[in-house]
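# Quick check, what structure comes out for this input:
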Amino acid sequence: MMTTAKNRICLWYDGDAEEAARFYASLFPDSAVDAVHRAPADYPAGKQGDVLTVEFRVMGIPCLGLNGGPEVSHSWTFSFQVATQTQAETDHYWHAIIESGGQGSECGWCQDKWGISWQITPSPSPRRSQIPRPRLNGRLGTPETTRPPQRVALCLWVVSPSARRDYLA
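Have a look, this model is predicted:
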């Protein structure tokens, strides 16, 4: 029997909480959709059977997806930070999010198609080559070929104190 966490993240969606939860569960380890709660009857904003909330886990973090409507949108001020061990893992997560309708940014940041922000960052000691590599003409580029060296250094400075030492050494 699953116990209810004392603290979990509540994420607001515009009717597609279940789709988002299933995407996260398919992409990340230790992730799953635990429960889908449907409306027992028609209500002012919807019909019986509509998904109201979804209980799920993302990398072990308990979450609640709330189908609250279009009134609220996400921002970059909240993000999931995913620590990766290899360049392949870094690229896998970042590109899965981007290629599923999301948008990329710098320093390992991206947003999924629902507007949730993600930081896909190498751990524990990222090196320049482990920052997500955008695709150039269908092939992966390197940080040095896709952004100025100053931006790579800034990304590493933000990600990890040990990366600062490694990059500046």
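
# going forward, measure contacts and count neighbours with C-alpha atoms only.
OK.

# now the top helix by length along the chain, how far from the centre of its chain.
As assigned by DSSP state H, the longest helix anywhere in the chain is helix 87-99. When distances are taken as Cα atoms, centre = their mean, to the nearest Å, helix 87-99 is centred 10 Å away from the chain's centroid.

# Which elements pack onto the helix or strand just after that helix?
Toward the C-terminus, helix 87-99 is succeeded by strand 103-104 as the next helix or strand (DSSP states H and E). Using 3 or more Cα pairs under 8 Å, 6 or more residues apart in numbering; DSSP states H and E as the contact test, the elements touching strand 103-104 are helix 87-99, strand 109-111.

# Mean neighbour count, these: which tops it?
Between the helices and strands packed on strand 103-104, strand 109-111 has the highest mean count of neighbours, a mean of 23, where neighbours are mean count of other Cα atoms under 10 Å.

# Now the second one, please; I'll put the structures next to each other:
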Amino acid sequence: MSQKITPFLWFGGRLGEAIELYTSTFPDSEVLETVDRDGQLFTANFRIGGIEVSGMNVPEGPVFNEAISLVVDCDDQAEVDRYWEALTAGGGREDRCGWLVDPFGVSWQITPRRLIELVNDPDPARAQRAMEEMLTQNKIDIAAIERAADG
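Next comes the predicted model:
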């Protein structure tokens, strides 16, 4: 299967580090192709979590911002915790409501399926309580959101 759309990310001279972090963090990940220029990694195609991504090393290029983020669909709290720890390690930073910025400046949303279920609950009061709790969190705590939803 070939992807119709491939994200293309510019890394400020740290493409190799980013590939190492991403391919070691996400299952179904691998380096597909690299191109060196003047003895340095210049571009790479790699797969993370089954999605092909292209990257380029551009030390003087633009920086990432939160206008674009990558959403990670998580099965449970253990998966949330694992991705959160891996992507904030080494200089990443936490943000609100399940968002984080990794050490390379890429924004991620670490989103458990249970959160989506709770904030879309057919009972509007229950959904509102879940949403209000989520808004107080950085890394999503599913149990706390369930408790809040239940009142």
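
# List the TM-score for the superposed pair.
Between these two chains, after superposing, the TM-score reads 0.75 (TM-score structural alignment, normalised by the length of structure 2); 131 aligned residues with a Cα RMSD of 2.8 Å.

# quick one on the thing from earlier: nearest to Ile9 of structure 1, out of the helices and strands packed on strand 103-104 of structure 1?
For Ile9 of structure 1, the closest of these is strand 109-111, at 16.9 Å, according to Cα to Cα.

# The next helix-or-strand element following that closest one: how far from the chain's middle?
Heading C-terminal from strand 109-111 of structure 1, the first helix or strand you meet, by DSSP H and E, is strand 117-122. In this view, strand 117-122 of structure 1 has its centroid 7 Å away from the chain centroid, taken as Cα atoms, centre = their mean.

# Show residues contacting strand 117-122 of structure 1.
Defining contact as Cα atoms under 8 Å, 6 or more residues apart in numbering, one finds that strand 117-122 of structure 1 is touched by 75-76, 78-87, 90, 93-94, 107-112, 130-132, 159.

# Give me the mean deviation of the longest helix of structure 1 from structure 2.
For helix 87-99 of structure 1, the mean distance to aligned residues of structure 2 following superposition is 1.0 Å (mean Cα distance after the TM-score superposition for structure 1).

# Show me what Gly12 of structure 2 aligns to in structure 1.
Structural alignment places Gly12 of structure 2 opposite Asp14 in structure 1 (criterion: TM-score structural alignment).

# Same question for Thr34 of structure 2.
Structural alignment places Thr34 of structure 2 opposite Val36 in structure 1 (criterion: TM-score structural alignment).

# That match: neighbouring residues, count only.
Val36 of structure 1: 17 surrounding residues under other Cα atoms under 10 Å.

# where's it relative to Ala83 of structure 1, distance?
28 Å (Cα to Cα, to the nearest Å).

# repeat for Ala39 of structure 1
Using Cα to Cα, one gets 37 Å for the distance from Ala39 of structure 1 to Ala83 of structure 1.

# Spell out for me which residue occupies the centre of structure 1.
By Cα atoms, centre = their mean, structure 1 has its centre lying nearest to Trp118, at 3.5 Å.

# that older thread, in a markdown table: the helices and strands packed on strand 103-104 of structure 1, plus distance to Ser31 of structure 1.
Listed next are these as a markdown table, based on distance: least, Cα to Cα, whole Å:
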| stretch | distance to Ser31 of structure 1 |
| --- | --- |
| helix 87-99 | 14 |
| strand 109-111 | 18 |
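
# doesn't Leu115 of structure 2 fall inside a strand?
No - under DSSP: H, G, I helix; E, B strand; the rest coil, Leu115 of structure 2 falls outside any strand and is assigned helix.

# hang on, isn't it packed against Ile145?
Yes - counting by Cα atoms under 8 Å, Leu115 of structure 2 does reach Ile145; the two are 7.5 Å apart.

# which residues are common contacts for these two?
Ala130.

# more neighbours, the two?
Ile145 (25 against 22).

# Secondary structure element holding the spatially closest residue to that one that is not a sequence neighbour?
Distance criterion Cα to Cα, 6 or more residues apart in numbering; nearest residue to Ile145 of structure 2, sequence neighbours excluded, is Ala130 at 5.3 Å. Using DSSP H and E, Ala130 of structure 2 sits in helix 124-134.

# So what touches the next helix or strand after that helix?
Under the assignment DSSP H and E, the closest C-terminal helix or strand after helix 124-134 of structure 2 is helix 142-150. The contact list for helix 142-150 of structure 2 (Cα under 8 Å, 6+ apart) reads 76-77, 112, 114-115, 118, 126-131, 133-134.

# Cool, thanks, signing off.
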